[in-house]
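**Student:** Sequence plus the predicted model coming up.
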Amino acid sequence: MGRRKLTLKQERFVDEYLIDLNGTQSAIRAGYSAKTAGQIAEKLLRKAEIRELLAARMKERGDRTAVTADRVLLEAARLALFDPRRLFNDDGSPKGIHELDDDTAAAVSGIEVLEQFEGSGKDRVFVGYLKKYRVADKNSALEKLFKHHGLYERDNKQKTDPLSELLKGLTGNVFGAGAAAAGGDEDED
């Protein structure tokens, strides 16, 4: 049995979802009621046809733009692991932008170059440039990598109360079995 074809509205939802990955707003922009957009988006995103089309379009976009999950992780790693010493020559002078290696250049979020003069009027003489590099937020990049690698989840598991975890495990295995046998399973759709 083949997959059902998506409606024009559902296809529009997919197009809108690819813009910002916000289901509720995508549903509204696709023409669904603002009042029920959250529930509609949730239902749409569970449909296999929608998920398949989203995956295909995301892959197409990744191929077209060369922005892949691997590339995004690489860029986050460049920011997170940035070493400011690489902005300087061995003598302590700042490197020019063309002298920076790719990883260091990726961490630079802005450059300000000011001409420096001494004297005034006819006696004014150019003495050099003042270079100011602004670098991306390292903590933000580290936090994103922590989340990607599940490091917060591991940390949170270490902070749980062992007694609560034991009781939770027993409730699901021992008490849950009796409740299910008695017909008390409320999670069934």
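**Tutor:** Perfect, I can see it now. Predicted model, so just to flag it, every value in this text is computed and none were measured.
**Student:** From here on, just use CA atoms for contacts and neighbour counts.
**Tutor:** Will do.
**Student:** now what about the helix or strand harbouring Glu16, what contacts it?
**Tutor:** Secondary structure here is read from DSSP states H and E; on that basis Glu16 sits in helix 8-20. Contacts made with helix 8-20 from outside it, assessed by Cα atoms under 8 Å, 6 or more residues apart in numbering, are listed as Gly23, Ser26, Ala27, Arg29, Ala30, Gly31, Leu44, Ile50, Leu53, Leu54, Met58.
**Student:** In TSV, list these along with neighbour count.
**Tutor:** Formatted as TSV, the entries for the contacts of helix 8-20 read as follows, by neighbours: other Cα atoms under 10 Å:
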residue	neighbour count
Gly23	23
Ser26	23
Ala27	27
Arg29	18
Ala30	20
Gly31	14
Leu44	18
Ile50	19
Leu53	15
Leu54	19
Met58	15
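**Student:** From those, pick the one nearest Val125.
**Tutor:** Closest approach to Val125 among the contacts of helix 8-20 (Cα to Cα): Met58, at 55.6 Å.
**Student:** can you tell me how far Val127 sits from Ser164?
**Tutor:** To Ser164, Val127 is 69 Å away according to Cα to Cα, to the nearest Å.
**Student:** sorry, back to before: moving C-terminal from the helix holding Glu16, which element do we reach first?
**Tutor:** Once the chain leaves helix 8-20, the next helix or strand it forms, by DSSP H and E, is helix 23-29.
**Student:** Just say helix, strand or coil for Arg134.
**Tutor:** For Arg134, the secondary-structure state derived from DSSP: H, G, I helix; E, B strand; the rest coil is strand.
**Student:** another structure for you, compare them:
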Amino acid sequence: MVKLTEKQRRFADEYIKSGNATQSAVKAGYSERYANTNASKLLQNTTIKSYIDGVLEEMASKRIMQASEAMELLTTIARGEMEETMYIGTSDGVITIEDKKPDINQRTNALKEILKRYPIDREGKERLLQAQADKATAEAALAKNKADKLTQSGKVNELLQSLLDVKSGGDGSG
């Protein structure tokens, strides 16, 4: 730890609060005359400067979230462990929903943010792309299957039939 006199420590602490060297010197107990001419020299003192830098760095580390803390927070969201209280305004007043867990979109977004920080190798990227292609193919097949079933069972409603007629050049009257 940096060794300062009590007066130097008071000056440094006051300077951290106010950012004004002259006022800080006076509050620390230096005479106004000395403060007016030598306050900037106090800031150039390597011992005082080192103390101020150390305190400011410590303050910043307490206020600023570190990467590990951010990852922990994202992980609790992605796992659905975090809960929040929601307030919904209605005509009858405010409804409070306590212990609401993250919905699927919030959890997915947290997972995406986590995965951005973990590079995947070329093989992993290829597997991911193949899985996405397989998913798209399966969704297209399902949509086609549903459309075929609706058409074959005669459940195509009148509006859809009218649209089909118009598209094929009919007048839509049936």
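**Tutor:** Everything's here; your move. Worth saying up front: this structure is predicted, and the values here are computed from it rather than measured.
**Student:** Send over the TM-score of the superposed chains.
**Tutor:** The TM-score (TM-score structural alignment, normalised by the length of structure 2) is 0.35; 74 aligned residues with a Cα RMSD of 3.6 Å.
**Student:** picking up where we left off before, any idea which of the contacts of helix 8-20 of structure 1 is the one closest to Val108 of structure 1?
**Tutor:** Met58 (28.0 Å).
**Student:** mind listing what the closest one touches?
**Tutor:** Applying Cα under 8 Å, 6+ apart, we find Met58 of structure 1 in contact with Leu18.
**Student:** Help me confirm that Tyr15 of structure 2 comes into contact with Ala21.
**Tutor:** Yes. In this structure Tyr15 of structure 2 lies within contact range of Ala21 using Cα atoms under 8 Å: 5.8 Å.
**Student:** between the contacts of helix 8-20 of structure 1, which is closest to Tyr133 of structure 1?
**Tutor:** Met58 (34.2 Å).
**Student:** So that closest one lies in a helix, does it not?
**Tutor:** Yes. Assigned with three-state DSSP, Met58 of structure 1 falls within a helix.
**Student:** measure it to Val14 of structure 1 for me?
**Tutor:** Computed as Cα to Cα, the Met58 of structure 1 to Val14 of structure 1 distance reads 10 Å.
**Student:** Repeat that for Arg57 of structure 1.
**Tutor:** As defined by Cα to Cα, Arg57 of structure 1 lies at a distance of 9 Å from Val14 of structure 1.
**Student:** Which secondary structure state does Thr85 of structure 2 sit in?
**Tutor:** strand.
**Student:** check contacts around it.
**Tutor:** With contacts taken as Cα under 8 Å, 6+ apart, Thr85 of structure 2 has the following neighbours: Thr96, Ile97, Glu98, Asp99, Lys100.
**Student:** Most neighbours out of those residues, which is it?
**Tutor:** Each of the contacts of Thr85 of structure 2 was scored by neighbour count (other Cα atoms under 10 Å); the top score is that of Lys100, with 13 neighbours.
**Student:** and the gap between that residue and Gln106 of structure 2?
**Tutor:** Lys100 of structure 2 is 12 Å from Gln106 of structure 2, by Cα to Cα.
**Student:** again with Lys135 of structure 2
**Tutor:** Relative to Gln106 of structure 2, and taking Cα to Cα, Lys135 of structure 2 is found at 22 Å.
**Student:** do Ala138 of structure 2 as well
**Tutor:** In terms of Cα to Cα, Ala138 of structure 2 sits 25 Å off from Gln106 of structure 2.
**Student:** who's more crowded, those two?
**Tutor:** With other Cα under 10 Å as the criterion, Ala138 of structure 2 and Gln106 differ in neighbour count, and Gln106 comes out ahead with 15 against 12.
**Student:** Let's verify the more buried one: helix, strand, or coil?
**Tutor:** With three-state DSSP as the criterion, Gln106 of structure 2 was assigned helix.
**Student:** who touches it in this structure?
**Tutor:** Contacts of Gln106 of structure 2 by Cα under 8 Å, 6+ apart are Ile77, Ala78.
**Student:** switch to 10 Å and redo it
**Tutor:** With contacts defined as Cα atoms under 10 Å, 6 or more residues apart in numbering, the neighbours of Gln106 of structure 2 are Leu74, Ile77, Ala78, Gly80, Lys112.
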